[in-house]
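Engineer: Got a sequence here, can you model it:
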Amino acid sequence: MKAPRIYLDASAYAPLRPEVRRAMLAALDLGGNPSSLHAEGRAARAMLDEARLRLGNFLSCHPSQIIFTSSGSEANNLALQPGCFGKDRPPVSCLIMSEIEHASVMAGGGFLPSACERVGVDRAGRLDLEALEFKLQARRQAGEAALVSVMAANNETGVLQKLEPIAALCWNYDALFHVDAAQGLGRISLEEVCQAADLISLTAYKAGGPVGVGALLAVSPGVEPPGAVIRGGGQEKGLRAGTENLAAIVG
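Structural biologist: Next up is the predicted model:
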């Protein structure tokens, strides 16, 4: 008799949880467009708002800080843009990332290749802090504000980055700090991530949620992406055009 197959690759996809399936089916049965003003649309909006509130409570952040996207990769692209992230901040003109980031970060988002720099890691797979400080110092001397992007938990090695010292360097050199926490949701405490980062990318399907939904958290006061990557509608405060995938968001 053939032995049953055991699935272990949760870093690629964690099987959908039964409670998630039930919540998604309820959302699909409800129907409605959250942007519509009739009764069905208002019911869908109420369900969307409840999902945002519950995620905010889980992450100990305000619901208004959550921008729903179609994936962690889209959340990364929304975060990685040159421009002004707040009225009291200088415009960001360069991106500094580690050598072990996800491909969606390595691609540089909206930054030109000439505005992107990479920092190596040590033998333990953690960011070289001295090299990061050297690059931050050089950029500040050149009059440039930087955005630093680091993965909290590596999807290949499982290495967890020490975020506090990275955040301290970013603070010292007036740089913004983005953390790709796609592998962290439901597995590690995100309290440290929320305390360290200005922007955090998440995705659902690594933690038993559905494929096709992610989120960008703008956790620092006054910090928000400089513009939309997907344009054409007012959804998600104008930062993510397109009718919300209600069932996936609820899931």
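
Engineer: drop to CA atoms for contacts and neighbour counts, all remaining ones
Structural biologist: OK.

Engineer: was I right about L48 contacting L246?
Structural biologist: Yes: using C-alpha atoms under 8 Å as the test, L48 is close enough to L246 to be in contact (6.4 Å).

Engineer: who does the helix or strand containing R140 touch, helix- and strand-wise?
Structural biologist: Assessed by DSSP states H and E, R140 sits inside helix 129-141. For helix 129-141, the packing partners by 3 or more C-alpha pairs under 8 Å, 6 or more residues apart in numbering; DSSP states H and E come out as strand 145-151, helix 163-172.

Engineer: closest to L132 out of these?
Structural biologist: L132 sits nearest to helix 163-172 of all the helices and strands packed on helix 129-141, at 8.1 Å, using C-alpha to C-alpha.

Engineer: Measure how buried the nearest residue to V250 once chain neighbours are set aside is and give me the count.
Structural biologist: Among residues not flanking V250 along the chain, A51 sits closest, at 5.3 Å (C-alpha to C-alpha, 6 or more residues apart in numbering). If you count neighbours by other C-alpha atoms under 10 Å, A51 ends up with 17.

Engineer: if I look at A51, how far off is A248?
Structural biologist: A51 sits 10 Å away from A248, going by C-alpha to C-alpha, to the nearest Å.

Engineer: Please identify which helix or strand holds the residue nearest to V250.
Structural biologist: Per DSSP H and E: helix 39-59 holds A51.

Engineer: Name the next helix or strand downstream of that helix, please.
Structural biologist: strand 66-69.

Engineer: which secondary structure elements does that next one contact?
Structural biologist: Looks like strand 66-69 contacts strand 214-218 (3+ C-alpha pairs under 8 Å, 6+ apart).

Engineer: next helix or strand past the strand it packs on?
Structural biologist: Strand 214-218 is succeeded, C-terminally, by helix 246-250 (DSSP H and E).

Engineer: Another sequence for comparison is provided below:
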Amino acid sequence: MKGREWYQQDETAEEYDEWRFSRGGELVDEGEKEALFDLVGGVEGRDVLEVACGTGRFSVELAESGADVTGVDISKPMLMKGVGKARERGLGVEFLRGDAKRLPFADDTFDLVLGMRFFHLVDEPGAYLSEMARVSKGRVVFDTFNRGSARVVYNRFLPMGSRLYSEEDVQDVVDSAGVELVDRRDDFVLPFGLYRAIPKSLAKGFRGVDDAVRSVGGDRLSSVTYWMVEK
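Structural biologist: Predicted coordinates:
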């Protein structure tokens, strides 16, 4: 996995949320959560697993919406951030350290499994998706950064880069995992890095342009797609 050592450092966990989801990055956070809940619908009373949960950004939101949530990540410092968030909100999220390629759960344990901001880092996405599907009773949600979008240019300036996917690439991953695509959402014509680099007040204007482009058929230019698959 790209950046595995960097990702597990204490300093990375301390700075992660502030670096990625402050300023205009708040709009990225809001957009991702909106896309997720739009895809999965109501989660109250459902058993949900978040793979590569990081600082618990999605886990705590799902728990606050009534789900019984388990979060798994390889980074102890990241998990401790998630524990702190859950405690602050009085939520009972279970955070576990583990490898997403060998999840410590029986088959068909969870109603829903998700992996957000994860597939752009892995070298064997089909293997990870297969493992996520194994522990799900049916549905899995993940996202990809897209080839053919503005992300291609932005990607060149990233120290580690990101794995970019075409629709054909995603279909190959889905087929190799033995699951089927059932739904998708496309978003953010402009790459996330632009939003993070500017104040939220200015980013709102760019977000408006972004929405306008997609409303006239610009989904194919979206830099990120959220996919739902099922067994």
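
Engineer: For the two chains, what TM-score is obtained?
Structural biologist: TM-score of the superposed chains, computed with TM-score structural alignment, normalised by the length of the second structure, equals 0.42; 138 aligned residues with a C-alpha RMSD of 4.6 Å.

Engineer: What are the boundaries of the strands in the second structure?
Structural biologist: Counting by DSSP state E, the second structure has strands at residues 47-51, 68-73, 94-97, 110-115, 136-146, 164-165, 180-187, 224-230.

Engineer: okay if I get those strands as CSV plus mean neighbour count and distance to K200 of the second structure?
Structural biologist: Listed next are the strands of the second structure as CSV, based on neighbours: other C-alpha atoms under 10 Å; distance: least, C-alpha to C-alpha, whole Å:
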stretch, mean neighbour count, distance to K200 of the second structure
strand 47-51, 25, 28
strand 68-73, 24, 29
strand 94-97, 19, 31
strand 110-115, 24, 26
strand 136-146, 23, 22
strand 164-165, 20, 27
strand 180-187, 16, 18
strand 224-230, 21, 20
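
Engineer: Those strands: which one's closest to E26 of the second structure?
Structural biologist: Comparing these by C-alpha to C-alpha, strand 180-187 comes nearest, at 14.9 Å.

Engineer: what's the angle between the closest one and strand 136-146?
Structural biologist: Relative orientation of strand 180-187 of the second structure versus strand 136-146 (axes from the mean of the first three to the mean of the last three C-alpha atoms, to 10 degrees): 40 degrees.

Engineer: which of the helices and strands packed on helix 129-141 of the first structure is buried the deepest?
Structural biologist: strand 145-151 (a mean of 26; mean count of other C-alpha atoms under 10 Å).

Engineer: by contact count, what packs against it?
Structural biologist: Looks like strand 145-151 of the first structure contacts strand 92-98, helix 129-141, strand 176-180 (3+ C-alpha pairs under 8 Å, 6+ apart).

Engineer: Just put the ones you listed in JSON lines and tack on mean neighbour count and distance to S73 of the first structure.
Structural biologist: Below are those laid out as JSON lines (neighbours: other C-alpha under 10 Å; distance: least, C-alpha to C-alpha, whole Å):
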{"stretch": "strand 92-98", "mean neighbour count": "22", "distance to S73 of the first structure": "15"}
{"stretch": "helix 129-141", "mean neighbour count": "16", "distance to S73 of the first structure": "24"}
{"stretch": "strand 176-180", "mean neighbour count": "26", "distance to S73 of the first structure": "9"}
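
Engineer: May I see those organised as a markdown table, with distance to A218 of the first structure added?
Structural biologist: What follows is those, written out as a markdown table (distance: least, C-alpha to C-alpha, whole Å):
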| stretch | distance to A218 of the first structure |
| --- | --- |
| strand 92-98 | 15 |
| helix 129-141 | 22 |
| strand 176-180 | 9 |
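
Engineer: Select, out of these, the one closest to A167 of the first structure.
Structural biologist: strand 176-180 (6.6 Å).

Engineer: what angle do the helix holding R140 of the first structure and helix 163-172 make?
Structural biologist: Using the same axes, to 10 degrees, helix 129-141 of the first structure lies at 20 degrees relative to helix 163-172.

Engineer: Distance check, G72 of the first structure against L48 of the first structure.
Structural biologist: Counting by C-alpha to C-alpha - G72 of the first structure and L48 of the first structure are separated by 19 Å.

Engineer: The two: who's more crowded?
Structural biologist: Neighbours were tallied for G72 of the first structure and for L48 using other C-alpha under 10 Å; the higher tally belongs to G72 (26 against 20).

Engineer: right, and the more buried one touches T203 too?
Structural biologist: Yes: G72 of the first structure is within contact range of T203, at 4.7 Å (criterion: C-alpha under 8 Å).

Engineer: re the thing from before, what helices or strands is the helix holding A51 of the first structure leaning on?
Structural biologist: Applying 3+ C-alpha pairs under 8 Å, 6+ apart, we find helix 39-59 of the first structure packed against helix 18-30, helix 246-250.

Engineer: could you give the angle of that helix to helix 18-30?
Structural biologist: Going by the same axes, to 10 degrees, helix 39-59 of the first structure makes 160 degrees with helix 18-30.

Engineer: If you compare the directions of helix 39-59 of the first structure and strand 214-218, what angle comes out?
Structural biologist: On the basis of the same axes, to 10 degrees, helix 39-59 of the first structure is oriented at 60 degrees to strand 214-218.

Engineer: Which positions in helix 39-59 of the first structure come out as buried?
Structural biologist: Neighbour counts over helix 39-59 of the first structure (16 or more other C-alpha atoms under 10 Å) mark 40-45, 47-49, 51-53, 55-56, 59 as buried.

Engineer: now swap in stretch 202-213 of the second structure and tell me
Structural biologist: A203, K204, F206, R207, D210, V213.

Engineer: can the residues you listed go into JSON lines with extra columns for distance to N155 of the second structure?
Structural biologist: Compiled in JSON lines, those are given as follows (distance: C-alpha to C-alpha, whole Å):
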{"residue": "A203", "distance to N155 of the second structure": "20"}
{"residue": "K204", "distance to N155 of the second structure": "23"}
{"residue": "F206", "distance to N155 of the second structure": "19"}
{"residue": "R207", "distance to N155 of the second structure": "20"}
{"residue": "D210", "distance to N155 of the second structure": "19"}
{"residue": "V213", "distance to N155 of the second structure": "21"}
